[in-house]
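Q: I'd like to go over a predicted model; first the sequence, then the structure.
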Amino acid sequence: MMTMLWWCICGALAAAAFWYYRKYNELYRAADGMLEQVLSEERIENSGLEEGRLSALAAKCLRVQEKLNLEIGRAQEEKEQVKQLISDMSHQLKTPLANVLLYVEMLCRQELPEGRRQDFLEKLRRQTEKIDWLTASLFKMVKLEQGVISFREENADICAAVRMAVSAVYEKAEKKEIAIEAEGLRETMLWHNPEWTAEILVNLLENAVKYSPPHSKIKIGLQRYETYSRILVTDQGIGVRRDEQSLVFQRFYRGKEVRAREGAGIGLYLSRLIAEQEKGYLTVEPAPGGGSCFSLFLQNCKNPAPAL
């Protein structure tokens, strides 16, 4: 009797050991297969698995796979951005660098009259300033695209940003005898970063000065709505074609009417990126009587948190 009982216990233990061996062997093979799918970038399918440890393991492997794919995608995107930056920089810097080399070669000529020498020195200065502006703008553009630059918005008066922008372009406007006028501009608290907003307005005003005829006017206005306020920059220049109004804020885009003029197609794109960081946006439309009306929309002043 005892012998029979002993053999029954041994048989039960052996059966249990065999069952656990098969069970964990299946689990091992399933885990090995899922890891192989992760390494070969094949999607893990766990829809046919029963509830339990294997299903939970498959779900976790799937999460690991999705995270790895996301990181791989980000790395590939950053790689493409670096390649694009190098291509953009070489394209944008090619002409001014060629000009710099030409002017240096001319300045090295001993027989060059003093008057001509001064002319070439001035041209050389302008080209080096352009190269400096281009490189700074390109790197700023990439940092904005990647979200590296941290914005600190606050409730601030928009007039401060307008004053900074007008001061920056006043000399260029004065040379063309272009008047910059403010209409309906008053102290208005908006949610923004005054220095970055001033950079947007500088780009808009510089374009207005560049593409407007001498003795014309540029008007800066303000319209307040329920949640947003609109800052308008209106000029009497060549305007923007209707089929290009949605394109002018794209990277390196230059309209058909201005491609023969000096420019890089960076300013409006940078302005768009800055506006988006401030939770705002930019638009353009024809101005009454000719010219363009660029509008910057910014959020109205946010209510401060209640005191505890």
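A: Yes, it's here.
Q: When you work out contacts or count neighbours from here on, use the C-alpha atoms and nothing else.
A: Fine.
Q: can you pull out the helices in the stretch 151-300 of the chain?
A: In the stretch 151-300 of the chain, the helices defined using DSSP state H, counting those that start in this stretch lie at 158-175, 194-210, 267-277.
Q: so which of the ones you listed comes closest to residue 31?
A: With C-alpha to C-alpha as the criterion, residue 31 lies closest to helix 267-277 of these, at 44.2 Å.
Q: Return the distance of that closest one from the chain's centre.
A: Computed by C-alpha atoms, centre = their mean, to the nearest Å, the chain-centroid distance of helix 267-277 equals 7 Å.
Q: same check, this time on stretch 75-82
A: Offset of stretch 75-82 from its chain centre (C-alpha atoms, centre = their mean): 14 Å.
Q: Let's have the helices of the stretch 151-300 of the chain in TSV, adding mean neighbour count and distance to residue 292.
A: Shown next, in TSV, are the helices of the stretch 151-300 of the chain (neighbours: other C-alpha atoms under 10 Å; distance: least, C-alpha to C-alpha, whole Å):
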stretch	mean neighbour count	distance to residue 292
helix 158-175	17	17
helix 194-210	22	8
helix 267-277	21	14
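Q: Save those as CSV, and put in distance to residue 36 too.
A: Listed next are the helices of the stretch 151-300 of the chain as CSV, based on distance: least, C-alpha to C-alpha, whole Å:
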stretch, distance to residue 36
helix 158-175, 57
helix 194-210, 49
helix 267-277, 42
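Q: residues in contact with the residue nearest in space to the middle of the chain?
A: When C-alpha atoms, centre = their mean is applied to the chain, the residue found nearest the centroid is residue 145 (2.8 Å). Contact analysis of residue 145 by C-alpha atoms under 8 Å, 6 or more residues apart in numbering lists residue 273.
Q: please redo it, this time with the cut-off set to 10 Å
A: Neighbouring residues of residue 145 by C-alpha atoms under 10 Å, 6 or more residues apart in numbering: 81, 139, 270, 273, 274, 277.
Q: What of residue 295?
A: Residue 295 is in contact with 201, 204, 220-223, 229-234, 281-285, counting by C-alpha under 10 Å, 6+ apart.
Q: returning to that earlier point: looking at the helices of the stretch 151-300 of the chain, which is closest to residue 14?
A: helix 267-277 (67.6 Å).
Q: Which strands and helices lie in contact with the closest one?
A: helix 114-146, helix 194-210, strand 281-286, strand 292-299 (3 or more C-alpha pairs under 10 Å, 6 or more residues apart in numbering; DSSP states H and E).
Q: For these, give me a markdown table that also has distance to residue 104.
A: Formatted as a markdown table, the helices and strands packed on helix 267-277 follow (distance: least, C-alpha to C-alpha, whole Å):
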| stretch | distance to residue 104 |
| --- | --- |
| helix 114-146 | 8 |
| helix 194-210 | 28 |
| strand 281-286 | 41 |
| strand 292-299 | 39 |
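Q: hold the first one in mind and look at this next one:
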Amino acid sequence: MNPLNERQTRGYFLFLAVFSAILVFLAFLGGWVQTQLLGEAIAQREAAIASSLTEQGVPLTALATAFKNTEVTKSGLSFLTKIGHSKDTPIWLTASTDKSSAWFLTFGVCAMLLTAILLAVSFFHLSRRERLYTQAADILSKFAAGDFSVRLPRNQPGALYRMFTRADQLAMALYSQNEAEHKSQEFLKQTISDISHQLKTPLSALSMYLEILQNETENPGTVRKFSEKALRSLSRIENFIQTLLKIARLDADSISFESKPCNISSLAAQATEEFRTQAASENKKLLMEGPSDAYLLCDSLWTKEALANLVKNALEHTSSGSTIRITWQNTSLTTRILVSDDGCGIPPEDIHHIFKRFYRSQTPSHSQGIGLGLPLAKAIVEGQSGILSVQSHPGEGTTFTMSFLTKP
């Protein structure tokens, strides 16, 4: 991990590097200048001493011997102390006070200027960081309040922006989860309302039939008539609950489909068997067309359930004299089972909603079922990696197609 990936940190580090280089240069320059000043002070001092002694008539040989001497004696130190010169005396100041003061003043001003620059740049850098942190804190506060319309700074290098990116991704995940929970709550609310609506009618009818039976105990014909109606209402409630349970099991993935080779002709015959009496009483035809040796790898019980729901839907939405066809086709890639009718068709505004649970057409002329047959059929087909599609033209009829991949 490279801390210099972030642009602001990299810029501040570059400034410190340049600033440090300048300080090192000034330190070397100051040392060199001080050495030069010290040399000049010593040379000037020696020149002054030599001039004074020669003016007083001291022999040159004595002066040369004195300047070459390196031995320090107590009498010499005592003399220097008496005249105010000791080891603590700044030699360069005594020789060149004005020049030394100018150099020290120059270095002092440079030091103050560099310190001011360092403090200013550091304050500017920290201020930018503070604004960035404040902006991030405000955005996180909005996330906590449920407002996900803003985004943290991102798409820049550096550990801080990577953290912002992760926080932003976490916020989006929370937003998606909140949306899913909201939709789930709305769906649950709507489902409970639909279930209540579907149960209300048969329960009300059953209550009325039981009340009539209670008051007509002496009339066998009335008892028989309303007992049959009560049984039909109970059967409707039972079918409704069983369908709900099947859909719930499919949603929970608690059903394991057992795929086995199944003869499609036999499957279609079993799926339509329970509807033949109803079709005959309503003057409708149930026809089956397809090769008798065609097979489909599927769970026969659940696939028959899906096919039966499609046939039932066709019977509910066709009038007397209509024909309902169950056909099947085998290709090298897919096996398709089609349920077609020549009824009134599905209005364009309804066709995209027919697989939604409890959906009921807004067209008054349409027969109103409980709105679970088609969703159940779709769940069964898709649970076996198939596709359930629909084509319909108002006034011409509807065709539902179950498509499965042909497996060896």
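A: Noted; the coordinates are in hand. Everything numeric here is computed off the predicted structure, so don't read it as measured data.
Q: can you give me the end-to-end distance of stretch 249-265 of structure 1?
A: Terminal residues of stretch 249-265 of structure 1 lie 9 Å apart, using C-alpha to C-alpha, to the nearest Å.
Q: Residues in contact with that stretch: which ones?
A: Residues outside stretch 249-265 of structure 1 that contact it (C-alpha under 10 Å, 6+ apart): 88, 91-93, 130, 134, 141, 207, 210-211, 238-241, 243-245, 247-248, 266-273, 282-284.
Q: how about a cut-off of 7 Å?
A: Residues outside stretch 249-265 of structure 1 that contact it (C-alpha atoms under 7 Å, 6 or more residues apart in numbering) are 92, 244, 247, 248, 266, 268, 269, 272.
Q: Going by distance to residue 176 of structure 1, which of the residues you listed wins?
A: Checking the contacts of stretch 249-265 of structure 1 against residue 176 of structure 1 by C-alpha to C-alpha gives residue 268 as the nearest, at 21.9 Å.
Q: The closest one matches what in structure 2?
A: Aligned counterpart of residue 268 of structure 1 in structure 2: residue 374 (TM-score structural alignment).
Q: Over to residue 165 of structure 1?
A: Match for residue 165 of structure 1 (TM-score structural alignment): residue 271.
Q: just checking, that match touches residue 303?
A: No. Between residue 271 of structure 2 and residue 303 there is no contact under C-alpha atoms under 7 Å: 8.9 Å.
Q: Now do the same for residue 86 of structure 1: its match in structure 2.
A: Residue 86 of structure 1 maps onto residue 192 in structure 2, by TM-score structural alignment.
Q: what's the burial count for that match?
A: Residues contacting residue 192 of structure 2 under the criterion other C-alpha atoms under 10 Å number 12.
Q: And it, how far from residue 182 of structure 2?
A: 15 Å.
Q: what do you get for residue 35 of structure 2?
A: Distance from residue 35 of structure 2 to residue 182 of structure 2, by C-alpha to C-alpha: 81 Å.
Q: go on, residue 15 of structure 2?
A: Note on residue 15 of structure 2: its distance to residue 182 of structure 2, by C-alpha to C-alpha, is 52 Å.
Q: same question, residue 127 of structure 2
A: For residue 127 of structure 2, the distance to residue 182 of structure 2 - C-alpha to C-alpha - is 41 Å.
Q: Name the nearest of the contacts of stretch 249-265 of structure 1 relative to residue 10 of structure 1.
A: Nearest to residue 10 of structure 1 among the contacts of stretch 249-265 of structure 1 is residue 272, at 77.9 Å by C-alpha to C-alpha.
Q: so that closest one sits right up against residue 283, yeah?
A: No. Using C-alpha under 7 Å, residue 272 of structure 1 is not in contact with residue 283, being 9.3 Å away.
Q: Columns distance to residue 20 of structure 1 on top of the contacts of residue 145 of structure 1, output as CSV?
A: Shown next, in CSV, are the contacts of residue 145 of structure 1 (distance: C-alpha to C-alpha, whole Å):
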residue, distance to residue 20 of structure 1
81, 52
139, 61
270, 64
273, 60
274, 62
277, 58
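Q: Can you tell me which of those residues is closest to residue 301 of structure 1?
A: So of those, ranked by how close each gets to residue 301 of structure 1 (C-alpha to C-alpha), first place is residue 277, at 16.0 Å.
Q: Which residue, other than its chain neighbours, is closest to residue 141 of structure 1?
A: Nearest non-adjacent residue to residue 141 of structure 1, counting by C-alpha to C-alpha, 6 or more residues apart in numbering: residue 270, 6.1 Å away.
Q: Of the helices and strands packed on helix 267-277 of structure 1, which is nearest residue 180 of structure 1?
A: helix 194-210 (9.1 Å).
Q: Report the angle between the closest one and helix 158-175.
A: Interaxial angle of helix 194-210 of structure 1 relative to helix 158-175 (axes from the mean of the first three to the mean of the last three C-alpha atoms, to 10 degrees): 30 degrees.
Q: Does anything pack onto helix 194-210 of structure 1? Which helices or strands?
A: helix 158-175, helix 267-277 (3 or more C-alpha pairs under 7 Å, 6 or more residues apart in numbering; DSSP states H and E).
Q: The counterpart of residue 141 of structure 2 in structure 1: neighbouring residues, count only.
A: Using TM-score structural alignment as the criterion, the counterpart of residue 141 of structure 2 in structure 1 is residue 36. Residue 36 of structure 1 has 13 neighbours, counted by other C-alpha under 10 Å.
Q: Which strands or helices does the helix or strand encompassing residue 36 of structure 1 pack on?
A: Per DSSP states H and E: residue 36 of structure 1 is located in helix 2-39. With contacts defined as 3+ C-alpha pairs under 7 Å, 6+ apart, helix 2-39 of structure 1 has these neighbours: helix 53-107.
Q: mean deviation (superposed) between the helix it packs on and structure 2, please.
A: Its aligned residues in structure 2 lie a mean 1.1 Å from helix 53-107 of structure 1 after superposition (mean C-alpha distance after the TM-score superposition for structure 1).
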